[in-house]
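Enquirer: Here is my input, please return the structure:
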Amino acid sequence: MVSPALELSEDGRLPDGTPVRVLRHRAVRSAAHLAGTNLRLTEIEALRQGVIPERYLRNFKTLDCAAQARLLETRVALVGLGGLGGPILEGLARLGFGMVTAADHDVFEPSNLNRQLLATDKTLGISKAGAAQARASDVNPAMELTVRQLYVEPESFRDFFRGADIAVDALGGIACRPAAERGAAAAGVPLITASVAGWTAMAATVLPGETGPASLFCSDEQTDESDAPCVPCAEDVLGCLTPAISVAVGLVLAEAVRLALGQTPMLGGPQGQMAVIDLERMSLDRFTLSP
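Expert: This is a model prediction of the structure:
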């Protein structure tokens, strides 16, 4: 029996002229209705049969059908929906990650307007969780998204990350970073972490059992369960500029794709390297995190 996704597909072409079978944007809902399933599973079924949902055409040929389907099968747990988390969530939706659980307890305020994707005059005073849910659903309704207006307590990171394939730390400051690393390690989930300070963007992938960036900022004595701030926060001193955030977000998303596809992360693993990009000097450095 021919699946609805295949039956409704059409001849199409990639931007370079390569002929492909395409499931047009509006046909995805029709195929899902006929199959009695949801949009995400419909897109996966199409890709398994070599049919590209129209929204993902520009992901090809960097990705292929198997890789795109794998993104749709990947679970991501994202903590923080502000300057980093908002565009990270948007990027996950546009890339085609299929299942995301996200959390943030905060609301938008005027000082967020300089850098936070979801902060506008209309969203001031609105919860970041609510704005993120609405935005991501508009961008890619196939993504199964659960957003919670929640402050993840230090002792709760393990539970929040449990069951995910990838954890993402998009927290502000460094106070909860050690707890996030411990929680991801306890849940057995690789953690991608990023931060910004002025013109500088930093990112790393921390595999369970490996050393993470928190060890650079907090001594063993300071990384206790209270997770009080270890040192003065660089982003509070230098500010958070949009260009640095954009770079950090790109690093996080690239690592997320690698992890989803089962590839070795470029900013983690046995080498334990953290990328630091200084946009003022246009420099890229890598620091080894292993003790």
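Enquirer: Every contact and neighbour count from this point should use C-alpha atoms.
Expert: Will do.
Enquirer: for the stretch 51-200 of the chain, what spans make up the helices?
Expert: Using DSSP state H, counting those that start in this stretch, the helices of the stretch 51-200 of the chain run over 65-72, 85-95, 128-139, 157-161, 177-187.
Enquirer: Tabulate the ones you listed (TSV), appending mean neighbour count.
Expert: Below are these laid out as TSV (neighbours: other CA atoms under 10 Å):
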stretch	mean neighbour count
helix 65-72	21
helix 85-95	23
helix 128-139	18
helix 157-161	21
helix 177-187	24
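Enquirer: this one next, for a side-by-side:
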Amino acid sequence: MEDVCSFLAAQSRDGLLSQEALGQAVEQSGLSWARIERLALERNLLPARYQRNRNMLTLADQLRLAESRVAVIGCGGLGGYILEELGRLGVGRIVAIDPDVFEEHNLNRQLLATPALLGTPKVDVAKKRLREINPAVEVITHQKAFGRNNGMELLSESTVAVDALDNIEGRLELAEISSALGITMVHGAIAGWYGQVTTQFPGERTVQENYPQNGRGIEKELGNPSFTPAVIASLQAAEVCKVLLGRGTPLRGRTLIVDLLEMEFVETQSRDTPPTA
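Expert: Have a look, this model is predicted:
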């Protein structure tokens, strides 16, 4: 291990390690990309791929992200962008959950969908994509529908659960199971020009207030263009980052309503608003 650390130190330039140097360390040591990246960060050496993060994230922050585990439930419109952004951010372990394969109607908005991949499981495409963009990210996939019968197992060991579902029943089950496990849930929903985001900590009920009844959302009625999922997913990724790092002010007890047609952003307050510090 000391040989690996000495090699990393020798290869660093201004505290940065190139992708090539990290790859050489992986090849020479037989260790995983994830282990090599964490060894570097533990020694205050930053992989150069994150250098544009360092004016807003400390080395300790980047290490904390690398040691985090986040579950993304749904790998379609919202989920594809969320997976991409968390992978590029440097979240070390990502659980991708989705039972579906790509279909033609996904092509207008889902980042991971291409004509060549129609009929391919979404989780398989997500895993391949994340490996391509950041080999230090460990991707755990489950090609199954999330629900009460398997939710506890699927979310096990995760710190944050990201809601990229397309139905109300699934969201309510996710909220219930996340709370039971002591996991923070970052909720997002989209329909046409509109979307919403909130972050629910264990024991809170903002999501349940927003969806008092089960049923399917209005996505099919209003449709979804290419840009709405990108906007809402990015807001969700920012919330995940803040929760993992304990930084900033998350949308706790608040729901951000986004109207891209009129370009209006409005907050609603939950009845279950937590006390401010």
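Enquirer: TM-score for the pair, please.
Expert: TM-score for the superposed chains, counting by TM-score structural alignment, normalised by the length of structure 2: 0.92, backed by 270 aligned residues with a CA RMSD of 1.7 Å.
Enquirer: if we can go back for a sec, identify whichever of the helices of the stretch 51-200 of structure 1 lies nearest to residue 196 of structure 1.
Expert: Residue 196 of structure 1 lies closest to helix 85-95 among the helices of the stretch 51-200 of structure 1, at 12.2 Å (CA to CA).
Enquirer: Which strands or helices does the closest one pack on?
Expert: Under the contact criterion of 3 or more CA pairs under 8 Å, 6 or more residues apart in numbering; DSSP states H and E, helix 85-95 of structure 1 touches strand 75-79, helix 128-139, helix 242-260.
Enquirer: let's see it at 10 Å
Expert: Packed against helix 85-95 of structure 1, as judged by 3 or more CA pairs under 10 Å, 6 or more residues apart in numbering; DSSP states H and E, are the following elements: helix 65-72, strand 75-79, strand 99-103, helix 128-139, strand 144-148, strand 166-169, helix 242-260.
Enquirer: in structure 2, what residues pair with it?
Expert: Mapped onto structure 2 using TM-score structural alignment, helix 85-95 of structure 1 spans residues 79-89.
Enquirer: do you know which of the helices of the stretch 51-200 of structure 1 lies nearest residue 289 of structure 1?
Expert: Here helix 177-187 is closest among the helices of the stretch 51-200 of structure 1 (CA to CA), at 13.3 Å.
Enquirer: Contact partners for residue 37 of structure 2?
Expert: 8, 17, 22, 25-26, 45-47, 63, 66, 90, 92, 135-137 (CA atoms under 10 Å, 6 or more residues apart in numbering).
Enquirer: isn't there a helix covering it?
Expert: Yes: Residue 37 of structure 2: assigned to a helix according to DSSP: H, G, I helix; E, B strand; the rest coil.
Enquirer: Map it onto structure 1.
Expert: The alignment partner of residue 37 of structure 2 in structure 1, by TM-score structural alignment, is residue 43.
Enquirer: First-to-last residue distance for stretch 218-230 of structure 2?
Expert: One end of stretch 218-230 of structure 2 to the other measures 18 Å (CA to CA, to the nearest Å).
Enquirer: what sits up against it?
Expert: Taking CA under 10 Å, 6+ apart as the rule, stretch 218-230 of structure 2 contacts 76-82, 106-111, 164, 166-168, 188-195, 235-236, 258-260.
Enquirer: what's the distance between it and the middle of its chain?
Expert: When distances are taken as CA atoms, centre = their mean, to the nearest Å, stretch 218-230 of structure 2 is centred 19 Å away from the chain's centroid.
Enquirer: what's the matching range in structure 1 for it?
Expert: Under the alignment (TM-score structural alignment), stretch 218-230 of structure 2 falls on residues 234-246 in structure 1.
Enquirer: Inside strands: which ones of the contacts of residue 37 of structure 2?
Expert: Counting by DSSP state E, the contacts of residue 37 of structure 2 place 17, 46-47 in strands.
Enquirer: measure the most centrally placed residue in structure 1 to residue 201 of structure 1 for me?
Expert: By CA atoms, centre = their mean, structure 1 has its centre lying nearest to residue 88, at 4.5 Å. Per CA to CA, residue 88 of structure 1 is found 14 Å from residue 201 of structure 1.
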